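# The sequence and its predicted three-dimensional model are supplied below.
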Amino acid sequence: MLASFIKSLLYLFSLLSLPNAHRLGSWIGWWLAVTPNQARRISKINIGLCFPNLSATDQQQLLEHSLIESAKAVTETGALWRWDAGRVLALVRRVSGEAYYREANAHGKGVIIIAPHLGAWEMVGLYCAAQYPMVSLYRPPRLKALETMICHARQRSGAKLVPTNAYGVKTLFRTLAAGKQVGILPDQDAREDGGIFAPFFGVPASTMVLLSRLAAKTGATLLFCYAERLPNGEGYYMHFVPAPAGIDDSNLEHATTQLNLGVEQCVRQHPEQYQWSYKRFRSRPPGETRLYGRS
């Protein structure tokens, strides 16, 4: 029943123009900012952890703006998942760092597109896959009834999705060895079996090591990419940013620290568009208490 409700909601969102979808998101985000709810609670904790030097007033302002942007991320999904791929790609108004992107793909050693949960991250895969062959790693949804819809939505501009298992990892290595591009979300909690703790905004965060191992073994070029959400539903501004040196280091503590530094540098450009409502610090080093309470 929940899956059917989500599908129906996304269909209704897809009937809206992007300006109206973002307008609706602004209203929902305002409501989230003034009422007790999980998104506000988690966002407030994360912002307090990551920006301890901001005044209480500035933290509150960032919280309110981030909830509005998070709500826009939901309401725009109808368009990004259901509109014709060409119509979606036409929403990209500007591209920064495109020369880095073209040069990386011409290099012949593969490209790892590192896409944080910043701005319209769904747009990153759609845009990049429309430019060059692409394989993206994804974590299958908890609601299995949504998997077919999600895979179709994310693959319709040419991408191939592979799950976070042994098959998926092998496919990523083969794709890079063939000189093609792969896409990875770098800022999910890696849990106990897939990561180590590295600082993110100065806070230990369970961080994936797969990306660093891919880079070290293949010599692929690393680029951060995010789709800045433009005001008034005008569309998106794609940013390609060279990654900090050291992500491919054999010392995984250093490598993951540099990976998180790259994410942090992107987030600082548009902190209100980051997904602060995600429990990025769910896993804790041994002996540390939970930051979000029972979760």
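Cool, got the structure.
# Going by C-alpha atoms from here, please, whenever you check contacts or count neighbours.
OK.
# all helices of the stretch 151-295 of the chain, in order?
166-177, 210-218, 252-269 (DSSP state H, counting those that start in this stretch).
# Go through the ones you listed and pick out the most buried.
Across the helices of the stretch 151-295 of the chain, averaging neighbours per residue (mean count of other C-alpha atoms under 10 Å) puts helix 252-269 on top, at a mean of 21.
# That one versus helix 210-218: what angle between them?
With axes from the mean of the first three to the mean of the last three C-alpha atoms, to 10 degrees applied, the angle from helix 252-269 to helix 210-218 works out at 120 degrees.
# who touches stretch 39-54?
32-33, 59-60, 62-63, 67, 200-203, 276-280, 291-292 (C-alpha atoms under 8 Å, 6 or more residues apart in numbering).
# want to compare, so here's the second one:
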Amino acid sequence: MAKTRYPKSYAHPRYWPTWFTIGAMHIMAWLPTPWRTRLGRALGWLAWHLAKRRRHITETNIRLAFPDLSSKAQQELAYESFIQNGISLPETAVAWCRDIQFLRTKTTFKGLEHVDKALQEGRGALLMGAHYAVLDLSAALVNLERTVDSTYRPHDNPLFNDFMMKGRARSLEEALDKNNLRRVLTRLKQNKLVWYAPDQDYGRKVSVFAPFFGQSAASIKMTARIAKMTGTACIPLRVHRKPDNEHYEIEFYPPLSDFPSGDEIADARRVNAALELMIEQAPAQYMWMHRRFKTRPEGEASVY
């Protein structure tokens, strides 16, 4: 598929919808929290009814990951996942458009001693997060207590990418292109904290198959490779919105011990097990709408 070509001038009509989106995000960011929550719930409800493809993917993922739930409970979880991810849209606007120090008193931290120990040892830490609903806000909230870098995927639209990068610069020491492995390694060797999400399916070439919620899932090998190349600590990181939708909880788990082991499949199992443990704390706050199980073992048909 050919890459979309964008005009050089941001005044071009091609960018007018992007400017509208940026303006809307600035407005959302300054709404009172209850209004942001109501707006986010409405956006989630709208997506549930309009985004048929994403809804199908979400329903399929939840059916596969939670086979012991009744059909009704699976449907309720799928719907609530859309609602929780809808709430994340105004939260992203907050992360990119405001100084989030106002959230300091609304954020609880657990396990900071694991991060501090890694920093004291001088080996930095790979903060193994996931695609939680509280996504772009995650690294910004961590930065309230400890300076952090975060990996990201550049946006194809250059205007929106500039807006996104300026917003992330508010709370990150450095935003790292996920494709620039050399820079990620450099930052870890400089004893930095790097937020990183190893929970998506990037295809057969860079993955091994390991269980994820009971399913054989293509799981990237890069986490273990980064640990091997840098000697860094791999610390699971959980960031969840509390039930009142106003407060947040951040928990750093003990770093994976004896990791990497040299066995790529065993290491992928360890990473996936850590992710499962965290996601299960608030399963509706996970982005079940991405095709986590799209790459299948040889001979297996698509589940979607």
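Perfect, I can see it now. Everything numeric in this text was worked out from a predicted model, so none of it was measured.
# now the helices of the stretch 151-295 of structure 1 in JSON lines, with distance to residue 154 of structure 1?
Below are the helices of the stretch 151-295 of structure 1 laid out as JSON lines (distance: least, C-alpha to C-alpha, whole Å):
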{"stretch": "helix 166-177", "distance to residue 154 of structure 1": "16"}
{"stretch": "helix 210-218", "distance to residue 154 of structure 1": "21"}
{"stretch": "helix 252-269", "distance to residue 154 of structure 1": "22"}
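# Which one of these lies nearest to residue 79 of structure 1?
Closest to residue 79 of structure 1 of the helices of the stretch 151-295 of structure 1 is helix 252-269 (C-alpha to C-alpha; 24.0 Å).
# What's the average distance for that closest one when superposed on structure 2?
Its matched residues in structure 2 lie on average 0.8 Å from helix 252-269 of structure 1 after superposition (mean C-alpha distance after the TM-score superposition for structure 1).
# What span of structure 2 is that helix aligned with?
On structure 2, the counterpart of helix 252-269 of structure 1 by TM-score structural alignment is residues 264-281.
# And stretch 140-156 of structure 1, by the same measure?
Using TM-score structural alignment, stretch 140-156 of structure 1 pairs with 154-170 in structure 2.
# related to what we said a few turns ago, and the contacts of stretch 39-54 of structure 1, which of them are buried?
32-33, 59-60, 62-63, 67, 200-201, 276-280, 291 (16 or more other C-alpha atoms under 10 Å).
# Now do the same for residue 135 of structure 2: its match in structure 1.
Match for residue 135 of structure 2 (TM-score structural alignment): residue 121.
# any idea how far that match is from residue 15 of structure 1?
Distance from residue 121 of structure 1 to residue 15 of structure 1, counting by C-alpha to C-alpha, to the nearest Å: 21 Å.
# neighbour-wise, which of the two wins?
residue 121 (19 against 14; other C-alpha atoms under 10 Å).
# The more buried one: what's it in contact with?
115, 226-227.
# any idea which residue sits dead centre in structure 1?
residue 117 (2.5 Å; C-alpha atoms, centre = their mean).
# I figured residue 208 of structure 2 was touching residue 220, is that so?
Yes. Here residue 208 of structure 2 reaches residue 220: they are 6.5 Å apart, a contact under C-alpha atoms under 8 Å.
# okay, the longest strand along structure 1 sits on what stretch of structure 2?
Determined from DSSP state E, the single longest strand within structure 1 is strand 221-229. Using TM-score structural alignment, strand 221-229 of structure 1 lines up with residues 233-241 of structure 2.
# give me the number of residues near residue 42 of structure 2?
Quick note: residue 42 of structure 2 (other C-alpha under 10 Å) scores 16 neighbours.
# now for it: what does it line up with in structure 1?
Using TM-score structural alignment, residue 42 of structure 2 pairs with residue 27 in structure 1.
# give the contact list for that match.
Counted by C-alpha under 8 Å, 6+ apart, residue 27 of structure 1 has contacts residue 68.
# and the helix or strand where it lies, how far from structure 2 on average?
Following DSSP states H and E, one finds residue 27 of structure 1 within helix 18-34. Compared with structure 2 after fitting, helix 18-34 of structure 1 has a mean deviation of 2.5 Å; criterion: mean C-alpha distance after the TM-score superposition for structure 1.
# The helix or strand following that helix corresponds to what range in structure 2?
Sequence-wise, the next helix or strand downstream of helix 18-34 of structure 1 (DSSP H and E) is helix 38-50. Under the alignment (TM-score structural alignment), helix 38-50 of structure 1 falls on residues 53-65 in structure 2.
# distance between that stretch and the chain's centre?
18 Å (C-alpha atoms, centre = their mean, to the nearest Å).
# same question, stretch 164-178 of structure 1
That offset, for stretch 164-178 of structure 1, works out to 20 Å (C-alpha atoms, centre = their mean).
# ditto for stretch 181-201 of structure 1
For stretch 181-201 of structure 1, the distance to the chain centre is 11 Å (C-alpha atoms, centre = their mean).
# That stretch spans what distance, first to last residue?
28 Å.
# Same check on stretch 48-64 of structure 1?
13 Å.
# Repeat that for stretch 95-109 of structure 1.
23 Å.
# So which residues make contact with that stretch?
110-111, 132, 176-181, 218-221, 223, 237-242.
# What does residue 19 of structure 2 correspond to in structure 1?
Residue 19 of structure 2 maps onto residue 4 in structure 1, by TM-score structural alignment.
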